[in-house]
Structures are given as structure tokens and as C-alpha cells.
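[1] The following comprises the amino acid sequence and a computationally predicted model.
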Amino acid sequence: AAARAAAVRAEAEAAAQAAGSEFATAGARSKPLTMFEQFCKQTSQDVFDRGSWMLNPAPPTPETIWQLQVMGALIGLCLRTRATLPFELAVTVWQGLLGETCTLAEYERVDKAQADFVARVRDNSDPNCPNMEEEVYNAVYGELVDFTIARSDQQTKVDLKPGGASQQLTYATRHEWAALAEAYLVHECDVQLAALRAGLSQIVPLESLYLLTPTELERLVIGEKDWSVLDLKRGAEVRGHHEAVQYLWEVLGEFSPEEKALFCRFAWGRSRMPERCAGVKFIVELVPLRGQLPVAHTCFFQLDLPRYTSKEVLKEKLLSAIYYCKDMDLT
């Protein structure tokens, strides 16, 4: 018990399973706390991090600060123990954890429409009417834009400077407005990021992370979505001999990143692999063929694989299992 980073007691769960060697997160079924906002809408085509979670920009309460510190500590535990947790966070959060401030161009990844609008105002580059004369510019923007900006959760507007709501944007003030808007967007969640970093620093010295890029830090904490089947196969234990095993590797190699995530969730209770499948032991147990679907034991990352006689049948059965057998709970 002394070697464990944490212990969790699950209550009112109907699923019966053994306590295996792996930590099953079942992250795809969990709803993040209110300290996060999924404003990178999955349905929007204007963001690159669709479906990711950003920090909630609402003024944090003492409870929220404490929650963020705990979250930061959990991220530190992931780095210390090489466990992974499903923190599907926007790239700007990973940058902030490293003490970096994103640029307006990088902010496009979470809200391209807002970043583009700031750039259009600053550069007088409206695609429908570029390089407007001052009088036309004032007519287009003056009635619609003042020195306020919508918070990223779209719940309220904030002044970019004192009395901003009563000051209209003009051609002469466009650079001032754009500079204030950019500064607000990239520093909107500084207080929340500071709380995350405070929690992280209790587990891992922040200086030790400065050689990492945001993408490298993300992979260390949450793992890889598009992992290599060769990496998985390298640490696999196959119990028995049958051609179905080769079919399994071939089918997994043809899976899309989304299907790989579904496979992980079905077989292991998580949606990603550790980087390069490091430390992962995937067990394939061959069982008699009785027409059934594959069976998963998520605590041990074990797949009971029937001895299918063709690759096509195996693919059909495995896809049925990962798409329709997503829940561990038996109720």
C-alpha cells in the first residue's frame, strides 16, 4: 500500500471485477468538474482542439482553487508514476502548465473565430471589404464593437479598459483594441493556471518540465490516441496458438485513431495508451469458438479471443464489441 499514489473506494457499483494491476479510468464516461468548460465545441469546424476542455474563465471560488490544485497534483502523480489519466485539455492549458503564454495565432486552436476577428480588426482585413477607408471602417465597426469582449464561455462580457462599454471602436483605436483583446484572451485563465501549477509543483519540480514541449507533456500525462500496434504487440502475452492472433494484429493495425480509442476503452477502461505503450502488458487469451463476441477483463487488460477462422469475422465481432459493449456496470 505504501507504493500506491492513491487509493479509491468505489460505492454503489454493480460491476464485479478483480483488482488488477492497472488503473482503469473509464474516462470517456466521466463528466469533468465545473472548473473546466468544453467551449471547444465538438460540432464546431472553427477549432482544432474540438472536444477538448479548457479552464472555466469564471472568477474562481476558494473551492475551485482547491480543486485545481488537486488536479495539478494528479497531473504530477501521472508524471511520477507513469500512469495516465484522461485529461483531454486544450493545448493552451498544457502551455500554461509549462509557464508559457500562448500567442493569438496559437489561441486559434481553441477559438479560431474569436482570434480571426481580433486579427481582422487590427489589420483592417475583413475578407468582404479589406483595407477599408477610415470612414467606412468606423461605419462598419463603430456601431457594433466597443471596448468589451465576451468571456470565452460566452456567459458575460468584460471591459477591456475602464469604461470600455461606452467607448466605440474606431479606425484610430483599432490597434489599441486588438492589443487589449489579445492580452485578455491569452491571460484570461491566469489565476486558474496558477492554481494548477501550484498543485503540480507539490509533486514535481516545475523546473524539471521546462525541456518539454506542450505536446510532449500532454502525451506523458494522458498517453497516445494513435498508438502503434507494433508497440502494443512488443509487450503482449499470447496464451495459446491460433491464426486468430495474427488476424487480431492486422485488424488493430487497420483501426482509425477513434477505433483504437474504443478498443482501449473496451479492453482496458481507458481511451489512450501510455507513450509508445511503455509498461503495457496486453494479454490475449485464446478461447473456444462458440459464436460469441470477444470478452474483456479491464483490470488486467486481457482479451478473451475466440478462435475465429477468418479475419473478416474477427473484425466484425471485435467492432461489434467495442462499439456496443462500452460499460462495465451490469445494471
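    Yes, it's here. Numbers count the residues shown, from 1 in each chain.
[2] For the rest of this, base every contact and every neighbour count on C-alpha atoms.
    Will do.
[3] What ranges does the stretch 201-331 of the chain have for its strands?
    Listed in chain order, the strands of the stretch 201-331 of the chain (DSSP state E, counting those that start in this stretch) span 237-239, 283-287, 295-297, 302-306.
[4] number of nearby residues for Glu88?
    Using other CA atoms under 10 Å, Glu88 has 18 other residues around it.
[5] whoops, Gln45 was the one
    When neighbours are defined as other CA under 10 Å, Gln45 has 12 of them.
[6] mind checking which of the strands of the stretch 201-331 of the chain is nearest Ser30?
    strand 295-297 (19.8 Å; CA to CA).
[7] follow-up on the earlier one: make CSV out of the strands of the stretch 201-331 of the chain and add distance to Leu55.
    As requested, these are exported to CSV (distance: least, CA to CA, whole Å):
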stretch, distance to Leu55
strand 237-239, 40
strand 283-287, 37
strand 295-297, 34
strand 302-306, 35
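[8] closest to Ala195 out of these?
    strand 295-297 (37.2 Å).
[9] For that closest one, which outside residues touch it?
    Strand 295-297 has contacts (CA atoms under 8 Å, 6 or more residues apart in numbering) with Gln17, Phe266, Ala267, Trp268, Gln302, Leu303, Asp304, Leu305.
[10] putting a second one here so we can go through both:
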Amino acid sequence: MTELPSQGDMIAINFDTVRASIKDDHGLNTMFNQAYEQLYDKAQVLFRRQDERLWKAQYLGMHSTDAGGPYRDSITCICSDICSERLPLFILCPNGRTNSGSNCDRWIPNVYSPDKLIPNRTKNQYRFVGQLMGMAIRKKNYLDLKFPMLLWKQLVREQITSEDIEAIDIQSFTLINEMEKTMPENDQSIDLDDVLSSILDELRFEVVSSNGSTFDLVPNGQEIPVTIANFKEYCASYRNYRLNEFHRQIEFIRQASELEEAVCGKGEIDVELLKRNTNYGSPYSQDAPCIQRFWIVLGSLFTEEQKKLFLKFVWGRCTLPNRDEDFTTRFIINGFDITNGSVDGALPRSHTCSFVLDLPEYSSTDVMYDRLNYAITYCSSIDGDGNMNEMPDSAILIDD
């Protein structure tokens, strides 16, 4: 993701520390939530700016001038809220709650019923955590986030194991491990109730989650007893739940902190995304036949490599922003009056500084393809903002 130049005055974020000291059930008063409410909609662009500090922290009722100290303090307070009970996003891991095993100070994503949707506000707050992580990567503003290894592994799509779960919940697999050891491998005549009587009186298709809640492993699982016939299915369902318990929450964080996209942008050019962020100058409109031909060429006839060459030709870069709200400059397609020679013989003209394409009104899709392909292949260093370098065709029209 390309870093953006400084935009002048730094945005001011107001923090009410008195309000933040008042506990509430949903964390609305926290420094994290105060930052979220003022920054979330702007973060995709703001967090990519070149400025050393991305906002000016203004503490209400205090007479401090933010020369860097209040900014760093606000980040520290935000991280402190993330790893606390003041927000519904993360909980202390089971080892921490029972003071047993390792990683007792690590925080894990809160747990939600697998068959219920996570509230939209909560989703966006997880995304905001991801945006803060992306900011930390770019600015080296290291965050004091006490997350266990399994969370970091999932963020980078590394496979987690039972050992990763046991590292934050030492009791997580004790029960089924004992059951599997006790379960006879060959003697199918032994009643499961006799085998398991010393471990558990009643066992159903349920699981106790990391926050202590009990969820069904299958629909109506609380009504389905574990039997010798479904014992292996129960163990598989149990393990699958525990290994994927935080999958949705991690996905929301990753959506905003995807390392590859944060550094490189999306690998493919999303033509529909570009189309939604395009304006048209006279005499064109989105319904003009020439514009329809243009989008057919770019969207259907060009290869991925040609699309990247086109983007470099008109904008000087090979990737698009990831989302609509990331566009700080819209693509503009203007008409191009040709006064010397035929329209079909002329090449388009680009202005990379302003993301503008001057497009002749070509007579057919085939001509459109040929002229655009020639321009992006041989004229990537030529645009209306600069000079002509190694110009291969005198039909190219350039304005300085």
C-alpha cells in the first residue's frame, strides 16, 4: 500500500480523560473508543500518511501542547484498553483466569456463538485494531499488545496446532485426550458409558469455549449424547471448534492489517473498483460508446500485465488502492481533439501527476485495443506532465 504525502495540518483528536476514567458496560468511555469514533472512517487514508505522527492528541481540560508526548501517550492508553476488560473485544486467556500454565498475561479475542452474527460495531472495532497494527508496521510505533503466539500465527495465515491452544488453555484438550486413551481401540462390545464413567457422567455434543460459555458443536448438540458410534465425530468436532474458535475475529483484524496488501497493494487490478472511481470530461459520459469500448478493452481484453502497464501509463504506479474510500484522487478520462492526422492513428495522452487520460474517440474496439496497447507498451515514460523519452511513433501527441 503506497504511503501518501503529508497533507499539511495534522488532524486533532480530542481525548476526555475524565470520561475515560468512568467505567461502562460497553467500553464507550474508553480512550480506545474515543479514538475509534474519531479515526475509524479516516484511518485507511490517514494511517498511510508520511507524517511521523498521524494525529495531534488534545487532552481536554489540560494545557499540554502535543510535540509528541501526548500522541505517544494516547497510543499507550489505547493499547491498554484493548488488552483489558473495559472493552468487549478481548478477554484474558483461560490460563490467566485460572492462574495456571503459561501465557497468563495474554489476551485472546472474545468468543461469540458460532451460529450468531458478530455485531457490526464490534466487527469494525476489530478492524480498527488491525488498522492500528498496520500503522505500527509503517511508522515503527510499536504497540504494547499482549497477544499470544496463536493470534500472530493466525494473522499471517500460519497453521495453528493443539499445542498453540494448550499454551493459552492448559485444560483445553485434557478431557478428550484422556477419553481417547481410555477408549478401547478394538473391543466394540464395551459400552461407552462404562468406559467414560470415571471421566464424565453425562457428555453431549457441546464445547466449553475460552470464555466459559457452552456452545453446541452440532445443531441441538445439548440433546445429543456421545455414544460409541459417534465418539470419533465428537472428538473431531471438538478439536475443529477449538482450532477455529477465533477465526471470524481474526479475519476482521486481518482485513485491515493484511501484511502483503499493506506493503504491496492487491495483486490484481480491480477494474470495477477503478470504474467506480472514474470521472469523465467533455465530451464523454459513462454511457458514451467510446467509454464503453474503453472499459471492454481494459476489463475483458487486457491481460493482468497489460492492466498494470496501463495503470503505470496513466498514474505512474502499478497497483490500485484497496477500497473505494482509499482513493484520494479519482481517475479522469477526457476527450482528445486530434487536429493533425486521423483520430484512429493517434495515441492517447496521459497526465500521471493528476491521474488523467486524454482519450481519442476511436472508431472501434479493435482500434481502441491497438492504440492503448501500443501506448502502454512503448510509451510508459511519456505523459503530458513531462518529456518524451525514446518516442517510437510520431503519431503520439504530447502537451508539455
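    Perfect, I can see it now. This one's a predicted model, so the numbers in the text were calculated from it and none came from an experiment.
[11] coming back round to it: redo the strands of the stretch 201-331 of the first structure as TSV? Include distance to Ala26 of the first structure and mean neighbour count.
    Below are the strands of the stretch 201-331 of the first structure laid out as TSV (distance: least, CA to CA, whole Å; neighbours: other CA atoms under 10 Å):
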stretch	distance to Ala26 of the first structure	mean neighbour count
strand 237-239	23	14
strand 283-287	19	19
strand 295-297	13	20
strand 302-306	16	21
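[12] ok, back up a step: and of the contacts of strand 295-297 of the first structure, the nearest to Asp46 of the first structure?
    Nearest to Asp46 of the first structure among the contacts of strand 295-297 of the first structure is Phe266, at 30.9 Å by CA to CA.
[13] gap between that closest one and Ala28 of the first structure?
    Phe266 of the first structure sits 11 Å away from Ala28 of the first structure, taking CA to CA, to the nearest Å as the criterion.
[14] Name the residue in these two with the higher neighbour count.
    A direct count of neighbours by other CA under 10 Å for Phe266 of the first structure and Ala28 places Phe266 higher, at 27 against 15.
[15] Just give me the match in the second structure for the more buried one.
    Aligning on TM-score structural alignment leaves Phe266 of the first structure without a counterpart in the second structure.
[16] Phe266 of the first structure contacts Ile322, correct?
    Yes. Applying CA atoms under 8 Å as the test, Phe266 of the first structure and Ile322 come out as touching, 5.4 Å apart.
[17] what's the closest of the strands of the stretch 201-331 of the first structure to Gly51 of the first structure?
    Within the strands of the stretch 201-331 of the first structure, the stretch nearest Gly51 of the first structure is strand 295-297; the backing value is 27.0 Å (CA to CA).
[18] in the second structure, what residues pair with that closest one?
    Per TM-score structural alignment, strand 295-297 of the first structure has no counterpart in the second structure.
[19] swap in stretch 76-92 of the first structure?
    Stretch 76-92 of the first structure corresponds to residues 134-150 of the second structure when matched by TM-score structural alignment.
[20] for stretch 247-255 of the first structure, same thing?
    So stretch 247-255 of the first structure sits over no part of the second structure, by TM-score structural alignment.
[21] Excluding residues flanking it in the chain, which one is nearest the residue most central in space within the first structure?
    Among the residues of the first structure, the one closest to the centroid is Glu88, at 1.4 Å (CA atoms, centre = their mean). Nearest non-adjacent residue to Glu88 of the first structure, counting by CA to CA, 6 or more residues apart in numbering: Ser52, 5.3 Å away.
[22] what does that neighbour align to in the second structure?
    Using TM-score structural alignment as the criterion, Ser52 of the first structure maps onto Arg106 of the second structure.
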